[in-house]
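Colleague: only geometry, no sequence info:
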């Protein structure tokens, strides 16, 4: 029984515009399966057998209210010149500089057209083979507790855990990292960015949901109604969904 991250789910007032931005930013393609949902994925991506993650932008009526999202993506670069070129290109696409209290750091913090923060990292050997998304970063109060939950929840492998950071990655050594970073800022509003998970072939979604609840997850009602996925929160209240395989 295993689960894998498959989607970085981003809420937006205009899913089409934000989806186009992320497609251009990542060099991926856009597909819209239904009104209000814009998928952004690499060519050939199979969400039922994911290698890495894609992006799903979902329309919501509520504007962003958080001072800073608790989850964001960081983009990889291969050289200082690549980092500078990528930052310039993203600004031309509509990204704007963002100040989240980062101070003087070698990476660049930007926001997408609806204010969702992300980082363009300086070249790092760790992320040389991740693809355009180097990592999905989640703020938390206790990285060790997050490591215990998410290491059991996913088939990904725990790479590192300290008082300040927990790092996981696919056991196959492909795609982005999932990193939990200690933050003094607690949750005040629903997350604007979260992960969606998919069971492995042959695994039962409801059995996986029961397993997650036994690990400390709880059901979440956001008014989703009768849908084929299940909304949950982890022990610190980070939202995520378990998708059903067709």
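Modeller: Sure thing, it's come through. Please read these numbers as outputs of a predicted model, since none were measured by experiment. Numbering: from 1, shown residues only.

Colleague: going by C-alpha atoms from here, please, whenever you check contacts or count neighbours.
Modeller: Fine.

Colleague: distance check, residue 210 against residue 146.
Modeller: For residue 210, the distance to residue 146 (C-alpha to C-alpha, to the nearest Å) stands at 18 Å.

Colleague: between those two, tell me which one has more neighbours.
Modeller: Of the pair residue 210 and residue 146, residue 146 is the one with more neighbours under other C-alpha atoms under 10 Å, namely 23 against 12.

Colleague: just the helices in this structure please.
Modeller: For the chain, helices defined by DSSP state H occupy the ranges 15-26, 80-93, 143-153, 205-215.

Colleague: and the direction of the longest one versus that of helix 15-26, what angle?
Modeller: For helix 80-93 and helix 15-26, the angle between their directions (axes from the mean of the first three to the mean of the last three C-alpha atoms, to 10 degrees) works out to 160 degrees.

Colleague: how about helix 80-93: buried residues?
Modeller: 83, 86-87, 90-91, 93 (16 or more other C-alpha atoms under 10 Å).

Colleague: same question for the last one.
Modeller: The neighbour-count check on helix 205-215 (16+ other C-alpha under 10 Å) flags 205, 208-209, 211-213, 215 as buried.

Colleague: comparison target, given below:
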């Protein structure tokens, strides 16, 4: 049994407006499976596919209060492309953000609801990821996170150190999942979290039990009676295990 990362869940005060921003930013299409939910995926995409990690933007009135511990990095293929993308994103409503990055070759922006993200300078490792280079999670122990998430999913661990760990789909396509060492502890519920999905024919309950044995814990965030299961990883990051598909 195994799961795989299929989408990022992003909370928003206005799902339609924020969905419109990210659809334009990524050049993806936007749909809605229900009121209060904007579903974003590449044009022509057949869900689920490791070629992309989709984006679900879900309405939530709670305000953003701290710097997000999960963010998106966007890929570019040249310095010119980076500059043009930053200019286009700012025209769409993004604003410069200072997260203490100092003098770095990438650009840190915030979307219209204040969610931080990075526009990276050209890096060969991200040349074939699509517009999203990586989903980045701040953590206290990248090695421990790589052990948990490497066992939780069928994704391949590519690099592990005391300060950084990275995984990518077993197919070797799509964005990376990265863990970056940050000393600040998690204090509030994440506005972005990961959604995992078991494969067709797998048993949802058995998969959730397997994740618990790896160190995941049950979490009640007021989800009520839903078909998915809400868990937390060993550092308290919320994630959902969706039904097999």
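Modeller: That came through, no problem. Just so you know, these numbers come straight off a predicted model, no measurement behind them.

Colleague: list the TM-score for the superposed pair.
Modeller: Here the TM-score for the pair of chains, by TM-score structural alignment, normalised by the length of structure 2, is 0.98; 245 aligned residues with a C-alpha RMSD of 0.9 Å.

Colleague: in a markdown table: the helices of structure 1, plus distance to residue 43 of structure 1.
Modeller: What follows is those, written out as a markdown table (distance: least, C-alpha to C-alpha, whole Å):
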| stretch | distance to residue 43 of structure 1 |
| --- | --- |
| helix 15-26 | 11 |
| helix 80-93 | 20 |
| helix 143-153 | 28 |
| helix 205-215 | 27 |
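
Colleague: which one of those helices lies closest to residue 173 of structure 1?
Modeller: helix 143-153 (15.2 Å; C-alpha to C-alpha).

Colleague: so how far is that closest one off the chain centroid?
Modeller: 16 Å (C-alpha atoms, centre = their mean, to the nearest Å).

Colleague: next one: stretch 56-69 of structure 2
Modeller: Distance, centroid of stretch 56-69 of structure 2 to centroid of chain: 13 Å (C-alpha atoms, centre = their mean).

Colleague: cool, and stretch 13-23 of structure 1?
Modeller: Averaged C-alpha coordinates place stretch 13-23 of structure 1 at 15 Å from its chain's average position (C-alpha atoms, centre = their mean).

Colleague: in that stretch, which residues are buried?
Modeller: Neighbour counts over stretch 13-23 of structure 1 (16+ other C-alpha under 10 Å) mark 13-16, 18-23 as buried.

Colleague: what does stretch 53-66 of structure 1 give?
Modeller: For stretch 53-66 of structure 1, by 16+ other C-alpha under 10 Å, it's 53-60, 64.

Colleague: can I get these in JSON lines including distance to residue 113 of structure 1?
Modeller: Putting the buried residues of stretch 53-66 of structure 1 into JSON lines (distance: C-alpha to C-alpha, whole Å) gives the following:
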{"residue": "53", "distance to residue 113 of structure 1": "21"}
{"residue": "54", "distance to residue 113 of structure 1": "19"}
{"residue": "55", "distance to residue 113 of structure 1": "15"}
{"residue": "56", "distance to residue 113 of structure 1": "15"}
{"residue": "57", "distance to residue 113 of structure 1": "13"}
{"residue": "58", "distance to residue 113 of structure 1": "14"}
{"residue": "59", "distance to residue 113 of structure 1": "14"}
{"residue": "60", "distance to residue 113 of structure 1": "15"}
{"residue": "64", "distance to residue 113 of structure 1": "12"}
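
Colleague: so which of the helices of structure 1 comes closest to residue 188 of structure 1?
Modeller: helix 143-153 (18.6 Å).
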